[in-house]
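Visitor: prediction below, plus the sequence it came from.
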Amino acid sequence: MYHIAPTALPVNLRQLTAKLLHQNAGASIYLVGGAVRDILLKRSTKDFDLVATGIAGPKLERWLKRHGQVVLVGKTFGVYKFIPQHWSLEEIDIALPRLDHSLKSGRYRDVKITTSSKLKIEDDLIRRDFTINALALNLDNFELIDVVGSQNDLTKKLIRTVGSPRLRFREDFSRLLRGLRFALQLNFKFESKTWSATKSLATKAVTAKLNNSWLIPREIIAREFLKSLTAQPMDAVKLWDKAGLIARLLPEVNAMKGVPQAKIWHSEGDVFKHSVMALNAFTSNQWQKFFPRQLPKLSVLLGILLHDIGKPLTLQTPTTHKVKHIATPEHDTKGAQLVPKIIARLKLTSYVAPDGDKIDADMVEWLVAKHLLLVHGQVANFKPSTLYKYFYQKADWGLALQQVIFADSWATRPADGHRLFDRLLALRKRLKNLQPLLSNKGDLKLLLNGNEVMKLLKLKPGPEVGKILKILTEAQLTKQITTKAEAKKLLQRLL
């Protein structure tokens, strides 16, 4: 028998379950699923799922209500969402053991549930998706229960379904996507039969409908894809591509395959290879120098993946267009036009990460549209107001743009081996020179606001006011004016 030290669990959780067992003779309670897996892998976890046997549902519900807040949103599936008193972590799922009777449609959660306090924990475990999630820890004696070889697969770092992969996936096709995500989060490989079933069923899983509804809701696809992208950005795209899912879900990204680039700038390969490579930029030493202790947010990752999706639409070659080098004019603007459709189609804004991060559709579109900002113009020639507009007016957007530009530059490998960080270094120097004129938050407080401008110049609201404010911003950032009086004199000269 294998046991886990009680100290692997939070003290208040151990106290709570000990009290439940003491006050309910004949009951047993188990920690199940991902939390057990993570304890064995020495990964931190805040998500605790419990299964209670030997205690009837109504009695369990009454006990839980006396010891915390019970949310019954999961009651249909025999699950109580429980927030114990003095509990600061995520809500706990407490369930009765259950059997799932799949209706064989493959639709997400299209199952008939049988719950019973008389079922054994082993019955509950064999219905689960993957062996690595089919573990239970008895919270009375802390004995580990493994009925499907879970520990062996954890040791070998394998993703394997419980039972037949095809049957398990056909019960709920979203399990395919969970498997991909687990492989990336845990850095595991697929067991051969599980991978074979994943590849053969993936296309159907994400494209099939029943009664005009997707078998896998787009929100579930968004969640699993973005979780995968967060775990290992570059490898996520590669793995989802090997499963055939990039072609089906992101045809705009798939279209970058085979699109050539001028080798003088892009010795790394075609547009797809460049874009996927760019997702790995944050692992470089150079990233740490530019963005110490920072990881890219979801919108940045998506912006990096999509930054060149306009290239297939704008490709010009020496053979077909009589140009000197391969070119893709206006691929930034053409690509940006595709972004809202992609985000809406896959409902990518529906997912909210545990830290609150989520896709900002407007930001991603802007990042793709502006990723060539330092290519289109010389940094030395940028007006201070231009720098302020792009990098300080919305500081989080400005930082995101720098990160996308960095990733694009990092994945651009000129034939001469020279790395293209010069423009970004020049930008950083210019931005540093602006900082003394700004607040700690990066804001520029104008010496005169819009209302004051309209009053002084007797103007009505309109574009003219905006133009004048832009002139004031430029003058203030270049230190031509430093006081309200000087700002008023400048306005008088504009009359």
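Guide: Yep, it's here. All of these numbers come straight from a predicted model, not from anything done at the bench.
Visitor: use CA for all of it now, contacts and neighbours both
Guide: Noted.
Visitor: burial measure for residue 66, as a count.
Guide: 11 (other C-alpha atoms under 10 Å).
Visitor: comparison target, given below:
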Amino acid sequence: MNFEVWPEAVELGRLFAAQGYELALVGGPVRDMLLHRTSHDLDFCTSARPEQFEPILRRWGRDGFWDMGRKFGTLGAMRRRDDGTEVQVEVTTYRSDVYDPDSRKPEVNYGDSLEGDLSRRDFTVNAMALRVPELEFVDPFGGANDLAKGVLRTPVDPRQSFDDDPLRMMRAVRFVAQLGFRIEPATAEAISDMVERIGIVSAERVRDELTKLLLSDRPRAGVEALVESGLADIVFPEIPALQLEIDEHHRHKDVFEHTMIVLDRAVALETGPDGPVPAPDLTLRLAAIMHDIGKPKTRRFEPGGKVSFHHHDAVGAKLTRKRLRALHFDHHIVDDVSELVNLHLRFHGYVDEPWTDSAVRRYVKDAGHLYERLNRLTRADATTQNRRKAMVFSSAMDEMEQRVRDLKEKEDFEAIRPDVDGNEIMELLGIEPGPMVGRAYRHMLEYRLDHGPVDHDVAVAELMRWYGSLED
């Protein structure tokens, strides 16, 4: 088997061999090497203990060294190449972990062989190694064969593997999304039978796996695998809840299938690195899978056989906030995704009757920094099979976006403020700080949105008119 191996890996292998220690490249870098994918982060395991190989790693890593993983037998280092790219390496002593059944944190025991270390890894495609500097390929569990077939299988009995570390079940569905692989039947069955074990895994670790899944090239495949496995029932129950029973007259779409289509379409609408929504965009992708999660709670069968989902946008926004907080997402993500869900139906009124300039300003003002994402979510959500309706909707969105561009040439949407500020309001009205100042400010903001920028004298006259009307 021919390999194009990182020269840094060979050099490090020679340094370890000179001291009588074994060193092997392991895990993802070996898998990616066989898939002809690039990697700048290299993982190694070694027969040496951390205190033995620390001097070697410090000498090699002239541009950086870290030891946060020392208690797990792991040290890291970094080197910059002449072209400015960085190569980061982490080296771990051979491991033979023992897991507490009530925790996913292993008790670290050092092992004495490479094969033993590989046996404790999550999947066979990650249980391959390349000894350096001799470049001997080590594959005791048939990982290369599984890689060629696109199969995810555990090196040991899957029930033992997932019992030892339940997070591996989440990693399985994540690899479906990242690598396009399928989960081998016995492994899939074990996941389905053991989904409750995911409950001992911290919300942060689950969130990190979900994030990697959604930012992959195939997020839809990952979400579908998450639901099919039963894991979503535990970690993200709002998603499988979208699999509503379709009424006998098919008066509404399969909401889960619709959501998967919206996810695909939203991904396709992301832009290049210089565009307004660079791919991959976690906020947009989360909003796509959550935009309709309010539907199960709001579904009503109306007279005449129609089905309604009134206020599913507002209900969905609340459910979104609750779920993302439970998964410990950053508060900016929580706020932004919840607001996109809340606003995702906002544009639909424009199709029936084009808005005034005032309504366009309000749409842009309310969307704020989410404007570009909201438009993409709205476009992605228009999944009608009726070509005429689809063309009308797309044309209306094109028209609205052009009107926004035209208005922005005349005024600064990013800085829409009343034409009189709070201090001037107090001075003109002769009032002290308090609720009335806030009421006056809000009125003048509404006036600004309705009329656009006006002369200062006109704004002052409107303020005085409004205040006088309160006294009458």
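Guide: Looks like it came in fine. No experiment lies behind these values; they were computed from the predicted model shown.
Visitor: any idea which residue sits dead centre in the first structure?
Guide: The C-alpha lying nearest the average C-alpha coordinate of the first structure belongs to residue 226 (C-alpha atoms, centre = their mean; 3.6 Å).
Visitor: check contacts around whatever residue of the second structure lines up with that one.
Guide: By TM-score structural alignment, residue 226 of the first structure lines up with residue 211 in the second structure. Counting by C-alpha atoms under 8 Å, 6 or more residues apart in numbering, residue 211 of the second structure makes contact with residue 282.
Visitor: in what helix or strand does residue 211 of the second structure lie?
Guide: Using DSSP states H and E, residue 211 of the second structure maps to helix 203-214.
Visitor: distance from that helix to the first structure after superposition?
Guide: On superposition with the first structure, the mean distance recorded for helix 203-214 of the second structure (mean C-alpha distance after the TM-score superposition for the first structure) is 1.6 Å.
Visitor: now do that helix: distance to the chain's middle.
Guide: Mean-position distance between helix 203-214 of the second structure and its chain equals 8 Å (C-alpha atoms, centre = their mean, to the nearest Å).
Visitor: give the buried residues for it.
Guide: 203, 206-207, 209-214 (16 or more other C-alpha atoms under 10 Å).
Visitor: comparing the following helix or strand past it with the first structure, how large is the average distance?
Guide: Per DSSP H and E, the first helix or strand lying C-terminal to helix 203-214 of the second structure is helix 219-229. With mean C-alpha distance after the TM-score superposition for the first structure, helix 219-229 of the second structure departs from the first structure by a mean of 1.4 Å once superposed.
Visitor: ok, residues contacting helix 219-229 of the second structure?
Guide: The contact list for helix 219-229 of the second structure (C-alpha under 8 Å, 6+ apart) reads 170, 173-178, 180, 188, 191-192, 195, 213-214, 232-233, 239-240, 260, 263-264.
Visitor: let's see that with 7 Å instead.
Guide: The contact list for helix 219-229 of the second structure (C-alpha atoms under 7 Å, 6 or more residues apart in numbering) reads 173-174, 176-177, 188, 191-192, 213, 232, 240, 260, 263-264.
Visitor: what angle sits between that helix and helix 203-214?
Guide: 130 degrees (axes from the mean of the first three to the mean of the last three C-alpha atoms, to 10 degrees).
Visitor: show me which residues of helix 219-229 of the second structure are buried.
Guide: 219-227, 229.
Visitor: and the residue nearest to the centre of the first structure, how far from residue 97 of the first structure?
Guide: 31 Å (C-alpha to C-alpha, to the nearest Å).
Visitor: go on, residue 376 of the first structure?
Guide: Separation of residue 376 of the first structure from residue 97 of the first structure (C-alpha to C-alpha): 62 Å.
Visitor: could you check which of those two is surrounded by more residues?
Guide: More crowded of residue 376 of the first structure and residue 97, by other C-alpha under 10 Å: residue 97, with 24 against 9.
Visitor: got a list of what the more buried one touches?
Guide: Shown in contact with residue 97 of the first structure (C-alpha under 7 Å, 6+ apart): 51-53, 115-117, 119-121, 124.
Visitor: give me the nearest residue to the counterpart of it in the second structure, chain neighbours excluded.
Guide: Using TM-score structural alignment as the criterion, residue 97 of the first structure maps onto residue 94 of the second structure. Leaving aside its chain neighbours, residue 94 of the second structure sits nearest to residue 111 (4.9 Å; criterion: C-alpha to C-alpha, 6 or more residues apart in numbering).
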